[in-house]
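>>> My questions are about this predicted structure, shown below with the sequence.
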Amino acid sequence: MTTTSAPSTPHAGNRPGRRALLGIGAQNLSLIGALAVVVAVFGSLDSNFLSPDNLQGIGEAATIAGLLAVVQTVVIICGGLDISVGSQAGLASVVSAMAFTSTGSSAPLGVGAALLVGALVGLLNGAVIIYGRVNPTIATLAGLAAYKGVAQLISNGRAQGYVRNDALFIFLSRGRIAGLPTMIWILVLVAVAVHVLLKYTDIGRNIYAIGGNDTAARLAGINLNKYLVSAYVLSGLVAALAGILLTARTGSGQPVSGSEGLELQSITAAALGGCSLKGGKGGVGGTLLAVALLGALQNGMTGQGINTFWQNVAQGLLLVTAVVIQQRRNRDRAVGLPA
């Protein structure tokens, strides 16, 4: 007896649409959905919300927090945390302006001095964590206070210098390339570079391995100390770049104003974007989507005249929500409850 087999159909997993959805990821799809809802709500409440000028303003405002969120992603994937990035940006902002004015208005020297300070601060964070055997949260929490204090000491707590008559700082703050502001291009370039580093290089694979299981990574011959210190140096450099952009945008070095709260924004964006705070998971794409979501939410709430205190509450709730979702997704045991 012969049987006739039914014509074969492509496996559901091979369908282009399904493959595209799997490539985007459930986390990113949820962020895209949330962003669409936020845009729809505030777009209906305010006719100017979706105007090109306002959208550009959202992008520019999110640039500094976005830079810090991208580099925070690297640190978290590596199994660390950097709570001091906002203070680092404030210190770099002051140094860039003070170096600019003290060297006869030399913008390259101001930028170079800020980047050098950022690298040194990142190196200090990494050294305290690795060689001092201090928990990253405690070490960078100390850095949050210390670097803010240094910035206030060297500036007497006041804005320093004036850079708005310099061509380089003007280009950084108000310049355009192919119709887009320079600041947004800088964020895009940094994000693409970090994405390529994480996804397509051995360095990136080792970073994920360290965050996923540091014992296995060490047994595999990966130098954990070198990678962790390098991650914090990178964090310091990008935080310094954010500080330079802060100086260019405000026209002077800002020891606190403009940089306070950036650490919370960067951690919130990384967590919302899918980074596991235990390390080993995350990516730049999700982080950027979260930065866009936070930027749109903040801009929309400001446009509606909502008190900034409530904006801080909303940001805190988003961070807690992101961590709860991670805990549920990973099926981690709740603290104090039986397994």
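That came through fine. Note that the structure is predicted; figures quoted are calculated from it, not measured.

>>> C-alpha from now on. contacts and neighbour counts both.
Will do.

>>> What is the neighbour count of the closest residue to Arg218 other than its chain neighbours?
Among residues not flanking Arg218 along the chain, Leu224 sits closest, at 6.5 Å (CA to CA, 6 or more residues apart in numbering). By other CA atoms under 10 Å, the residues close to Leu224 number 20.

>>> same for the helix or strand Leu22 falls within, what does it pack against?
Using DSSP states H and E, Leu22 maps to helix 16-24. Contact partners of helix 16-24 among helices and strands, from 3 or more CA pairs under 8 Å, 6 or more residues apart in numbering; DSSP states H and E: none.

>>> Settle this for me: Gly118 is touching Ala242, isn't it.
No - using CA atoms under 8 Å, Gly118 makes no contact with Ala242, being 10.1 Å away.

>>> related to what we said a few turns ago, downstream of the helix holding Leu22, the next helix or strand is which one?
Following helix 16-24 in sequence, per DSSP H and E, is helix 26-45.

>>> And that following helix, how far out from the chain middle?
Remark: helix 26-45 is offset 20 Å from the chain centroid, using CA atoms, centre = their mean, to the nearest Å.

>>> and what of stretch 83-91?
On the basis of CA atoms, centre = their mean, stretch 83-91 sits 12 Å off its chain's mean C-alpha point.

>>> can you list the residues that contact it?
For stretch 83-91, contacts defined as CA atoms under 8 Å, 6 or more residues apart in numbering pick out 68, 118, 121, 137, 140-145, 147-148, 150-151, 235-236, 239-244, 246, 253-264, 267.

>>> What about those residues, which are in strands?
With strands defined by DSSP state E, no entry of these lies inside them.

>>> In stretch 284-291, which residues are buried?
284-291 (16 or more other CA atoms under 10 Å).

>>> take the one below as the second:
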Amino acid sequence: MTKTDIHPPAAAKPVERTRRPLLTVIGPGNLSLIGALVIVVAVFGALNPGFLDPANLAGIGEAVTVFGLLAVVQTVVIICGGLDISVGSQAGIASVVSAMAFTATGGNALLGFLAALAVGVAAGAVNGLIIVYGRVNPVIATLATLAAYKGVAQLISGGKAQGFVLDNDFFIFLARGKVLGLPVPMVILILVSLGLHFLLKYTDIGRNIYAIGGNDTAARLAGININKYLVAVFVLAGVVAAIAGIILTARTGSGQPVSGSEGLELKAITAAALGGCALKGGKGTIGGTLLAVVLLGALDNGLNVVGVNTFWQNVAQGFLLAAAVVIQQRRSGERAVGLPT
């Protein structure tokens, strides 16, 4: 046996090192999303060269920020074996509260920000406590709070936009400022995504979240306090939804009870499913969800640029969500409901 047989050539190692981090962040199953994104960009760029204009591409990045934040935190919830349908309503109520607190305190942006975060913590805690101690399925629980939080936002605002925040430096910076050439909302999305990616991949908390979603019985036998984790994950979802609501307030210049947050939950779930999250839990990556967010943003923008009726965006989102779930079922090898094996 020669030395070459014992020690493989060192030249092959750097290639493996560069591939693995990329696949770890994106997820091996999400390389198809990159191909789909390339196709979408190529098609809409050919149909209308204005689609590839740097200003339009930057606009896509800004447009996906709010639902992108909800999508990445929805990823954490889904990995843990839950689903939060109320994130859009939580963003709406946080938007209203941030503007109303800002106005009531004579223009104190910090108190408006803190009030919105407090609402996010409270809303997320209510979701978690209903699910854990009420023993209610997360879909049913958050479907109920979706309606409840939307109703609260409309009640406290009278169903109208509240306050005006664009005469304040903080909200102006949040809406129009830039950091290293990137719009502030995009920077916030990147930072939140990096934080959640680090949490899931490099901490015991993240490993426990995957374990709970993958097999809650085994996780319980391993000594993981599942109830505590579920409540904490839904509180985290409330906090990120509140941040999304504050960005919504800054963008529109006022607190939006419904109009700005309507349908965000569907987009967030669609992005998470497209990004490779198993809706039964235990599987998913932040990188894959971000790719899906960009794909959905490019698709929405492209349809607008080429003059397609905006109602078709909802049709496209619905079919994409259905397609993502079908692909997951096929990959899992589970028997189709009502059909023979």
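Thanks, I have it. Note that the structure is a prediction, hence the values are computed from the model and not measured.

>>> How alike are these chains, TM-score-wise?
Put the two chains on top of each other and the TM-score (TM-score structural alignment, normalised by the length of the first structure) is 0.95; 336 aligned residues with a CA RMSD of 1.9 Å.

>>> Which position in the first structure pairs with Phe319 of the second structure?
Alignment note: Phe319 of the second structure maps to Leu317 in the first structure; criterion TM-score structural alignment.

>>> Phe51 of the second structure too?
By TM-score structural alignment, Phe51 of the second structure lines up with Phe49 in the first structure.

>>> I figured that match hits Phe42, correct?
Yes - between Phe49 of the first structure and Phe42 there is a contact at 6.6 Å, judged by CA under 8 Å.

>>> And the biggest helix by length in the second structure against the first structure, how far off on average?
Using DSSP state H, we find that the single longest helix of the second structure is helix 226-252. Superposing on the first structure places helix 226-252 of the second structure at an average distance of 0.2 Å from its equivalents, by mean CA distance after the TM-score superposition for the first structure.

>>> In the first structure, what range does that helix match?
Counting by TM-score structural alignment, helix 226-252 of the second structure corresponds to residues 224-250.

>>> what's the spacing between the matching stretch and its chain's center?
Stretch 224-250 of the first structure sits 11 Å away from the centroid of its parent chain (CA atoms, centre = their mean).

>>> Looking at the first structure, name the residue matched to Ile78 of the second structure.
Ile78 of the second structure maps onto Ile76 in the first structure, by TM-score structural alignment.

>>> now the helix or strand where Leu57 of the second structure lies, how far from the centre of its chain.
Per DSSP H and E, Leu57 of the second structure falls inside helix 54-63. Relative to its parent chain, helix 54-63 of the second structure has a centroid offset of 18 Å by CA atoms, centre = their mean.

>>> Please point out which parts of that helix sit buried.
Residues 56-57, 60-63 are the ones in helix 54-63 of the second structure that count as buried (16+ other CA under 10 Å).

>>> Who are the packing partners of that helix?
Using 3+ CA pairs under 8 Å, 6+ apart as the contact test, the elements touching helix 54-63 of the second structure are helix 184-202, helix 286-305.

>>> Taking helix 184-202 as reference, get the angle to it.
Interaxial angle, helix 54-63 of the second structure versus helix 184-202 (axes from the mean of the first three to the mean of the last three CA atoms, to 10 degrees): 60 degrees.

>>> Comparing helix 54-63 of the second structure with the first structure, how large is the average distance?
Compared with the first structure after fitting, helix 54-63 of the second structure deviates on average by 0.6 Å (mean CA distance after the TM-score superposition for the first structure).

>>> Just the angle for that helix relative to helix 286-305, thanks.
For helix 54-63 of the second structure against helix 286-305, the angle by the same axes, to 10 degrees is 120 degrees.

>>> Give me the neighbour count for the match of Phe319 of the second structure.
13.

>>> now it, what's its secondary structure?
Classification of Leu317 of the first structure by DSSP: H, G, I helix; E, B strand; the rest coil places it in helix.

>>> Name the residue closest to the centre of the first structure, please.
Closest to where the C-alpha atoms of the first structure average out (CA atoms, centre = their mean) is Ala69, at 0.6 Å.

>>> Relative to Ala62 of the first structure, how far out is that one?
10 Å (CA to CA, to the nearest Å).

>>> shared neighbours, those two?
By the contact definition CA under 8 Å, 6+ apart, Ala69 of the first structure and Ala62 are jointly contacted by Val291.

>>> Show me what Tyr131 of the first structure aligns to in the second structure.
Tyr131 of the first structure maps onto Tyr133 of the second structure when the alignment is built from TM-score structural alignment.

>>> Could you do Val163 of the first structure as well?
Val163 of the first structure maps onto Val165 in the second structure, with residues paired by TM-score structural alignment.

>>> picking up where we left off before, now that the match of Ile78 of the second structure has come up, it's in contact with Gly283, right?
No - counting by CA under 8 Å, Ile76 of the first structure does not reach Gly283; the two are 10.2 Å apart.

>>> Which residues are in contact with each of the two?
Shared contacts of Ile76 of the first structure and Gly283 (CA under 8 Å, 6+ apart): Cys275.
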